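Student: no sequence on this one, just coordinates:
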């Protein structure tokens, strides 16, 4: 695991931030690097501080938690989001923004420990003694009463559509309920790159990159009809990864 996981606390109630700060400080590998009391400030501080995780309240002045989460997901490197709120009715909506968990106030330490474990799992990675070793493992996808095990090297691209994640290979398309963020983390040892908030591509299948409108690009993939849109926020990093 990494030496430390950086956290931004966002809540308009000062004492709620203090309570959560106290609970997280008891976990020595968590580092509170900033606080915010509204959604607008949360977005600005996330851009400035680049936290690994944002604990985000829902009901706040100026910009609420859901609106802030939507803005955070637009960032090139979005943080993990944990909603921490007194309102259980927003839980279903929260996971539309790929939240890793939904904590209810007053905080229950058992539930918080479960959240902590989910966060730690996202930042854990097996040690590799040789970087040139080809990663192994298959992606499990449930469908049609069966479990399909997909070779990540055969996946061309993945995109989020409504409430499903679509996994596209040269031969077939599969549906998964796994959030795109979690799938991106699982596939991190392979050649996948996010070109849009809702699209991951396998860089091994990239054939051509063409300038389009307003700083966006069109990406052509081997064996696929049509092109994918590349958000201008990702273009520079994409070119850096593709070019020798």
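Tutor: Received the coordinates, thanks. None of the values given here were measured: they were computed from a predicted structure.
Student: rest of the way, CA atoms for contacts and neighbours
Tutor: Noted.
Student: which SS class is the residue nearest the centre of the chain?
Tutor: By C-alpha atoms, centre = their mean, the mean C-alpha position of the chain lies nearest to residue 181, the distance being 3.3 Å. Following DSSP: H, G, I helix; E, B strand; the rest coil, the label given to residue 181 is helix.
Student: I'd say it and residue 100 touch.
Tutor: No. At 9.0 Å, residue 181 does not count as touching residue 100 under the criterion of C-alpha atoms under 8 Å.
Student: contacts only, for the residue nearest to the centre of the chain.
Tutor: residue 98 (C-alpha atoms under 8 Å, 6 or more residues apart in numbering).
Student: next: residue 143.
Tutor: Counting by C-alpha under 8 Å, 6+ apart, residue 143 has contacts 174, 175, 176.
Student: okay, one more to line up with it:
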């Protein structure tokens, strides 16, 4: 039997709540237990109703959706949080508060169905004793009108493009709004390393190092190409060859 998800909808726009409520009612196994028009009310209702799922807008006055999710995450038995927003720029903050999914308005019925399936998987997983890692484990990127989840260990190369970072996964790539300095501080150094002022690579994707005649070195990522190592980072990169 499909697990029924007791669901709370949070949005400061009444029409947005009405639309999402109509979409939720079309889904199997969803029981709407309440709606909230602001973050503070949402937290009080979470405490009183103990929902399984919170469908939450992000851009709200005072207590925004990120704040709400951060407070929910501290609960002993937190509900799943799925963001429903008109903006993709909050995707970086979403993995700080362990959002289960990230939906862009207007939400298509099939996209909501996939999000609910992901919530059920999340709830069935044994999360007892797990501690939140300080490192980024996933990214949310915009892909053809929806947000796509990418595991960090799928990323081969991270490359700066002005105020954005491009994530390379095989032959595909996506942009996220983040600087390389702030992103580097949140990536697991055992998994990723900086090789240039504008590039980071996944250690496990390094096929080899190439020495050029002019004293310069490059990292060979196989099908991911060859990338020059900046002199500032050369010592740390060459250290991976030490036993």
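Tutor: Yep, that arrived. Please read these numbers as outputs of a predicted model, since none were measured by experiment.
Student: alignment lookup: the residue nearest to the centre of the first structure to the second structure.
Tutor: Alignment note (TM-score structural alignment): residue 181 of the first structure has no counterpart in the second structure.
Student: mean shift of the longest helix seen in the second structure relative to the first structure?
Tutor: As assigned by DSSP state H, the longest helix anywhere in the second structure is helix 109-124. Helix 109-124 of the second structure: mean distance to aligned residues in the first structure after superposition is 2.2 Å, counting by mean C-alpha distance after the TM-score superposition for the first structure.
Student: list the helices and strands that helix packs on?
Tutor: Here helix 109-124 of the second structure touches strand 80-85, strand 101-104, going by 3 or more C-alpha pairs under 8 Å, 6 or more residues apart in numbering; DSSP states H and E.
Student: mean shift of the last one relative to the first structure?
Tutor: Using mean C-alpha distance after the TM-score superposition for the first structure, strand 101-104 of the second structure ends up 0.3 Å from its aligned counterpart in the first structure, as a mean over the superposed pairs.
Student: which residues sit against that strand?
Tutor: Contacts for strand 101-104 of the second structure (C-alpha under 8 Å, 6+ apart): 81-88, 91, 94, 111-112, 115, 118-119, 140, 145-147, 149.
Student: the first one too?
Tutor: Strand 80-85 of the second structure has contacts (C-alpha under 8 Å, 6+ apart) with 52-59, 65, 69, 98-105, 107, 115, 119, 122-123.
Student: can you find the partner of residue 34 of the second structure in the first structure?
Tutor: Aligned counterpart of residue 34 of the second structure in the first structure: residue 34 (TM-score structural alignment).
Student: its match touches residue 7, doesn't it?
Tutor: Yes. When contacts are counted by C-alpha under 8 Å, residue 34 of the first structure is listed as touching residue 7 (7.1 Å).
Student: sorry, back to before: and the contacts of strand 101-104 of the second structure, which are buried?
Tutor: 81-85, 88, 91, 94, 112, 115, 118-119, 140, 146-147, 149 (16 or more other C-alpha atoms under 10 Å).
Student: closest to residue 2 of the second structure out of the residues you listed?
Tutor: residue 119 (12.0 Å; C-alpha to C-alpha).
Student: list the contacts for that closest one?
Tutor: Residue 119 of the second structure makes contacts with 53, 80, 100, 101, as judged by C-alpha under 8 Å, 6+ apart.
Student: residue 130 of the second structure is nearest to which of the helices and strands packed on helix 109-124 of the second structure?
Tutor: strand 80-85 (15.4 Å).
Student: with the first structure overlaid, how far apart is that closest one on average?
Tutor: Counting by mean C-alpha distance after the TM-score superposition for the first structure, strand 80-85 of the second structure comes out at 0.3 Å.
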